[in-house]
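>>> Quick one: sequence and predicted model below, then my questions.
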Amino acid sequence: MNNFGVRDVDVVVIGAGQAGLSGAYHLQRAGLLPDRDFVVLDHAPRAGGAWQFRWPSLTYGKVHGMHALPGMELTGADEGRPSSEVIGAYFTAYEKRFDLRVHRPVAVTAVRDGGGEGGRLLVETSEGTWAARALINATGTWDRPFWPRYPGQETFRGRQLHTVDYPGPEEFAGKRVIVVGGGASGTQHLMEIAEFAADTTWVTRRQPVFREGPFDEDAGRAAVAMVEQRVRRGLPPQSAVSVTGLPLNDSVHRARESGVLDRLPMFDRITPTGAPWRRT
């Protein structure tokens, strides 16, 4: 930890992705000033949130919707350009336009009760300690992905990887590949890999739901309302695709017609050489 001492602000925002930048924007609209009344801390090396780490083959035209940040639309984006570059540039321009003064790279190591009458929180970081009346946790999940657990997983002699480590489809040339998951990332990976792999299999826990028509503002509001209703009942939010559905674009139509998107239920276990299904 550096020797900056304890610095006082009203609010610490941890994370500079969509949620963190949106929070910082509204703090500023409420009259708070960056680096005086609030501070934004981001561990990433540059602007872009988790988008900067997306795989190169995920072009902006393949993105399953990206809600604009408040106060500044994303316009004129090249759909053939990697989304990591498009959205990274957009976030960079946004930070500059609103002078949000994001501190990076800064690692937050602990948040503690500061004690005393002020009821402040102590936010310990690689840049020193901040004392704040409030904290916005906008860290996201990219750095701590969820790996589902299946019997025999540790015995598999092949390669297992999560979306966060996906390098692109070329590395799967000539291999037999199982893609697990019914979200947008899973289907995008599957359709790409199928062009290179010897064979692909798609498995999901639930039957995928495909959606016809554009995902417009009304559909977006309806999806947000569904999430809000669930959270207000004290339930954790479900996956994004559970409220948005999978878009039926031309590439998805072709993949369904060719059998690439023929789905199987989850396998029973993992063995050293594959994944068998229970016989019924």
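The structure has been received and is ready for your questions.
>>> CA only for contacts and neighbour counts going forward, please
Noted.
>>> in the stretch 51-200 of the chain, which spans are strands?
108-113, 121-125, 128-137, 176-180, 199-203 (DSSP state E, counting those that start in this stretch).
>>> quick one: the residue nearest to residue 35 when sequence neighbours are not counted from residue 122, how far?
Closest residue to residue 35 apart from its sequence neighbours, by Cα to Cα, 6 or more residues apart in numbering: residue 101 at 7.2 Å. Computed as Cα to Cα, to the nearest Å, the residue 101 to residue 122 distance reads 20 Å.
>>> okay, the two: which has more neighbours?
A direct count of neighbours by other Cα atoms under 10 Å for residue 101 and residue 122 places residue 122 higher, at 22 against 15.
>>> ok, and the closest non-adjacent residue to that one?
residue 131 is the one closest to residue 122 (Cα to Cα, 6+ apart), at 4.6 Å.
>>> For the spatially closest residue to residue 243 that is not a sequence neighbour, give its distance to residue 212.
In this structure, residue 243 finds its nearest non-sequential neighbour in residue 223, 5.3 Å apart by Cα to Cα, 6+ apart. Distance, residue 223 to residue 212, by Cα to Cα: 15 Å.
>>> Look at these two and report which has more neighbours.
Ranked by neighbour count (other Cα under 10 Å), residue 223 and residue 212 place residue 223 first, with 18 against 11.
>>> Surely the more buried one is within a strand?
No. Residue 223 is assigned helix when assessed by DSSP: H, G, I helix; E, B strand; the rest coil, not a strand.
>>> got another, please set it beside the one above:
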Amino acid sequence: MEYVEVVVVGAGQAGLSSAYHLRRRGFAPGEEFVVLDHAPRAGGAWQFRWPTLTYGAVHGMHALPGLGLGEADPDRPSAEVIGDYFARYEEAFDLPVRRPVDVRSVHPADDGGLLVRTSAGAWHTRALINATGTWERPFWPRLPGQERFRGRQTHTRDYPGPEAFAGQRVVVVGGGTSAVQHLLEIAGTAAETTWVTRRPPLFREGPFDAEAGRRAVALVADRVRRGLPPRSVVSATGLPLTDALRQAREHGLLERLPLFDRMTPDGVAWDDGRFLAADAVVWATGFRPVLDHLAPLRLREPGGGVRLEGTRVVGDPRVHLVGYGPSASTIGANRAGRTAVADVSAVLGRDRKDAREVEHPHGSSSVRMRVPQLAVAWLCDTRC
């Protein structure tokens, strides 16, 4: 058993932001707080993105607090660019990330704290900041006949890139950013593509200003306050109509069909008699929050979600969720980390003025870096 004041679960954007702010508030790395990450290396969920998702194709990647990403080759895979950046960040601020560690369950402790059981032993803590994201819990719709389909079925989580589907008849299911990216990539390999969505896609023209961002955040935050499962960002913002999407629409690639009613061994079918032969189905149908390890705390509301005030769980103030609901974006994750740490510090009696400067631990003779102010805006990335 190890004893710490705070356990952070997950070392993606939200987890690293939380760790940074804990250090900034004076929590000793490794002694008073620890970050438990189940991934094999730095990079959060980004390290698992498909190779053809280049950094230039990623929109809305906001830098972590205290250290900019710097110049990056837009043609380099985003998994490499952001993985290297996160690794530099962990080293620069001496963040106590332990990996690979699988957090299996979190239980109430007899003394009012929390017991975190993992593949690497147990931690006793007074507060937990959960930053586990959604990547490990892909959502697969279940339809009649799905198990009899003889072709290939893959989810965005395991998408291997477009070349695996070259020359095939491919159905792409989903109305978000990833679905459109898969669709356009696969179509470029001489494959025969069909786009299927449950609802007609909503395309957004013009700039996405701060006011539109606030409205989108408010819609997602309202569901979280009511204890309902958060919806995807795209459901609130729509798909940005880029030049690439305009060209695809002109060429008929974005002509969408409604979701089919069943699958057959050789394709997909609708109840109105339509049938479409297919060699592969790509399910770009989103993800759900990874919260099963918190089940012993009984945090879920009757509506199926976890009710929050800010980042704090209403049903258990020892627990904060960051990168969840309204903070499920790169800039939102930064703000959530700061908010959670401020609340935890106050509850643990560690509250003090949050200095605007933080020392860079590995700089030459006390180098100090100005912490950037976080703009009030909503930036959607490829997790949408």
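Okay, I see it. Computed from a predicted model, the values in this text were never measured in an experiment.
>>> mind listing what the residue nearest to residue 35 of structure 1 touches?
34, 35, 39, 40, 95 (Cα atoms under 8 Å, 6 or more residues apart in numbering).
>>> In helices, which of the residues you listed fall?
Using DSSP state H, residue 95 are the members of those that sit in helices.
>>> Show me where the stretch 51-200 of structure 1 has its helices.
Listed in chain order, the helices of the stretch 51-200 of structure 1 (DSSP state H, counting those that start in this stretch) span 83-97, 184-193.
>>> post-alignment, the first one versus structure 2, mean distance?
In this case it means helix 83-97 of structure 1. Its matched residues in structure 2 lie on average 1.2 Å from helix 83-97 of structure 1 after superposition (mean Cα distance after the TM-score superposition for structure 1).
>>> Quick one, which of the strands of the stretch 51-200 of structure 1 gets closest to residue 153 of structure 1.
Residue 153 of structure 1 lies closest, by Cα to Cα, to one member of these: strand 176-180, at 13.3 Å.
>>> Taking structure 2 as the reference, give the residue range that closest one aligns to.
The counterpart of strand 176-180 of structure 1 in structure 2, counting by TM-score structural alignment, spans residues 169-173.
>>> what's next to the matching stretch, contact-wise?
Contacts of stretch 169-173 of structure 2 (Cα under 8 Å, 6+ apart): 179, 182-183, 191-197, 259, 277-285.
>>> ok, now stretch 9-19 of structure 1?
20-21, 23-24, 35-43, 47-50, 69, 102, 108, 123, 130-140.
>>> 6 Å - rerun?
Under the criterion Cα atoms under 6 Å, 6 or more residues apart in numbering, residues 37-42, 49, 132-139 lie in contact with stretch 9-19 of structure 1.
>>> Could you find which two of these are furthest from each other?
49 and 133 (24.7 Å).
>>> Which one's more surrounded, these two?
Each of residue 49 of structure 1 and residue 133 has its neighbours counted (other Cα under 10 Å); residue 49 has more, 25 against 16.
>>> Tell me which residue of structure 2 lines up with that one.
Residue 49 of structure 1 maps onto residue 44 in structure 2, by TM-score structural alignment.
>>> Identify the residues contacting its match.
11, 12.
>>> separation between it and residue 71 of structure 2?
Separation of residue 44 of structure 2 from residue 71 of structure 2 (Cα to Cα) stands at 20 Å.
>>> Residue 135 of structure 2 now?
For residue 135 of structure 2, the distance to residue 71 of structure 2 - Cα to Cα - is 27 Å.
>>> What of residue 358 of structure 2?
Distance of residue 358 of structure 2 to residue 71 of structure 2, given as Cα to Cα: 23 Å.
>>> Pick out whichever of the two has more residues nearby.
Neighbour comparison, residue 358 of structure 2 and residue 71: the larger count goes to residue 358, with 20 against 7 (by other Cα under 10 Å).
>>> Quickly find the element holding that one.
Per DSSP states H and E, residue 358 of structure 2 falls inside strand 357-359.
>>> residues in structure 1 aligned with that strand?
Counting by TM-score structural alignment, strand 357-359 of structure 2 lines up with no residues of structure 1.
>>> which helices and strands sit right next to that strand?
Of the remaining helices and strands, none touches strand 357-359 of structure 2 by 3 or more Cα pairs under 6 Å, 6 or more residues apart in numbering; DSSP states H and E.
>>> what's that strand in contact with?
The contact list for strand 357-359 of structure 2, computed with Cα under 6 Å, 6+ apart, reads 368, 370.
>>> moving C-terminal of it, what's the next helix or strand?
Following strand 357-359 of structure 2 toward the C-terminus (DSSP H and E): strand 368-370.
>>> what's the distance between the counterpart of residue 140 of structure 2 in structure 1 and residue 272 of structure 1?
Here residue 140 of structure 2 is matched to residue 147 in structure 1, going by TM-score structural alignment. Plainly put, residue 147 of structure 1 is 18 Å away from residue 272 of structure 1 if you go by Cα to Cα.
>>> Same drill for those two, tell me which one is more crowded.
Higher neighbour count among residue 147 of structure 1 and residue 272: residue 272, with 12 against 8, using other Cα under 10 Å.
>>> Aligned to that one, what sits in structure 2?
Structural correspondence for residue 272 of structure 1 with respect to structure 2 (TM-score structural alignment): residue 265.
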